[in-house]
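K.L.:
What follows is a predicted structure for the sequence shown.
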Amino acid sequence: MGSFDFVTFFFFVAAVIIFIQLRSVLGKRTGHEAPPRDQMARRDQAPAAEGLDDPKVVTLPRRGRESSEPETFAAVDAYAEPGSELNKGLREVVAADPSFDPVEFVAGATTAYEMIVSAYAEGDRKTLKGLLSREVYDGFVAAIDEREARGETVRSNFVGIEKSSIIQAEMKGTEANITLRIMSQLISATLDKDGEVIEGDLADVTDVNDVWTFARDTRSRDPNWRLIATEADQ
């Protein structure tokens, strides 16, 4: 029992000594510490003050319109010569609709061209309605109505597109207008009610040069472009 009391007393004394030594170290101040509030203030102020009065330090701009401009107009500059009227027009379109890409637009417009030519020949009003402006649609439908009233039909075989390119671009208010020159090959003939060819040829391939203008309101959520004007390129 006496041995147990001695061991207990020994550990108690050792614990007291260790506590006194730790107390002499932990929390000890040197007299040069800044108050907690001052330390926080210094952390807050350091980034703002750093470099403001040093003329050798240049503050980089945040990523925005200016810093992203080369990337934004890269597709336009690759398609149309920088400084040209076409380039300026396409840049206006991209500024209004950053998702616009001239190469992708030409591909889509070329597909629409083929669909419109085929739909007109077949008298497919439903397809035409989704691809044409109201004015152009009314003109196409009027021609189809007259053709059908005479008992005439059109047989058309779309051979392909030789070349399609943007020749003009502009913004009219919030509406983007893109004009293309489309060179295609087509086999087309108009037959009367008796099945006789009265215009065109059922075998000959004809070169067709068209200038078509497509438009889209850049404020609209509808991504589709519609044909607003057509003319033959002489």
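P.N.:
That came through, no problem.

K.L.:
use CA for all of it now, contacts and neighbours both
P.N.:
OK.

K.L.:
Find the residue at the geometric middle of this protein.
P.N.:
Residue closest to the mean C-alpha point of the chain, counted by CA atoms, centre = their mean, is residue 99 at 1.2 Å.

K.L.:
ok, structure two:
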Amino acid sequence: MPFIDILIFAVIAIFLIFRLRSILGTKDGFEKPQKTMHTESKKDNVINFKTKSSDTIHEALNGSGLKDLRKLDTSFKDEEFLNGAKAAFPLILNSFSEGDLGNLRRYVGFDLYEEFATAIHQRDEAGEKLKINIEKVNDIQLLDAEISDGIASVTVKFDTIQTRILTDSKDVEIEDDSFSSEQIEDIWIFERDINSKDPNWKLVETGTTEID
């Protein structure tokens, strides 16, 4: 089964954007949003994805794990996986900024989902709104992979230009949590049980660094 069967990268970067047709179980392994994806209340909220710095996640990455993954899962194809990740990245960010918990639940692992949900509820209670715009995708790279007890983890780096605007209950911009046209490096980790019939990958960890 092609990488399409590998999963939908579920997540975020610490303020987490978009996607198209029902791809669950298809080549890139990234599930596409259903037309009813906005059935839950849409609240614009923000979450700080800096649960871990990308410097920390970069440690111990040497690319050797990708070779092991390709051997154990012959359906894994780098290009198809990256195409799925490229589509999942804006989808997850957009879902987070809109407070779409239903959509996030399909793409993000349980623990990370709980963190996102908590952040969204806090923003909602404070009356804050988050808008994220990905102006340009400079590069997407597979950094490494790891397999432990049948669980495959793949680390991906997204180099993008983003604008994020957080406003308070009076629609006044919160400058400390907002920025315009900044180069951002997001490191996301996706996981999948390679013994499962479910082809989808889910986002389980994120890290963000602003590039000077």
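P.N.:
Yes, it's here. Predicted, not measured: the structure shown is a model, and the values here were computed from it.

K.L.:
How alike are these chains, TM-score-wise?
P.N.:
The TM-score (TM-score structural alignment, normalised by the length of structure 2) is 0.66; 148 aligned residues with a CA RMSD of 1.6 Å.

K.L.:
Is the residue opposite residue 215 of structure 1 in structure 2 once aligned inside a helix or a strand, and which specific one?
P.N.:
Matched across to structure 2, residue 215 of structure 1 falls on residue 191, judged by TM-score structural alignment. Under the criterion of DSSP states H and E, residue 191 of structure 2 resides in strand 179-193.

K.L.:
got the residue ranges for the helices in structure 2?
P.N.:
Along structure 2, the segments classed as helices by DSSP state H run 54-58, 64-72, 78-98, 101-107, 110-126.

K.L.:
can you pull the buried residues of the third one?
P.N.:
Residues of helix 78-98 of structure 2 classed as buried under the neighbour-count rule (16 or more other CA atoms under 10 Å) are 80-98.

K.L.:
OK, contacts around the closest residue to residue 209 of structure 2 other than its chain neighbours?
P.N.:
Distance criterion CA to CA, 6 or more residues apart in numbering; nearest residue to residue 209 of structure 2, sequence neighbours excluded, is residue 185 at 5.1 Å. Residue 185 of structure 2 is in contact with 54, 157-160, 208-211, counting by CA atoms under 8 Å, 6 or more residues apart in numbering.

K.L.:
any idea how far the lengthiest helix in structure 1 is from the chain center?
P.N.:
Residue-count comparison of every helix in structure 1, with assignments taken from DSSP H, identifies helix 2-25 as the longest. Averaging C-alpha positions (CA atoms, centre = their mean, to the nearest Å) puts helix 2-25 of structure 1 76 Å from its chain's average.

K.L.:
Contacts made by it with the rest, please.
P.N.:
Counting contacts by CA under 8 Å, 6+ apart, no residue outside helix 2-25 of structure 1 touches it.

K.L.:
and the helix or strand following it, which stretch of structure 2?
P.N.:
Downstream of helix 2-25 of structure 1, the first helix or strand assigned by DSSP H and E is helix 36-49. Following TM-score structural alignment, helix 36-49 of structure 1 has no partner segment in structure 2.

K.L.:
who wins for proximity to residue 178 of structure 2 among the helices of structure 2?
P.N.:
When the helices of structure 2 are ranked by distance to residue 178 of structure 2, counting by CA to CA, first place goes to helix 78-98 at 13.0 Å.

K.L.:
The closest one vs structure 1, average distance?
P.N.:
On the superposed models, the aligned residues of structure 1 are on average 1.0 Å from helix 78-98 of structure 2, with distances taken as mean CA distance after the TM-score superposition for structure 1.

K.L.:
so that helix matches what in structure 1?
P.N.:
Under the criterion TM-score structural alignment, helix 78-98 of structure 2 matches residues 102-122.
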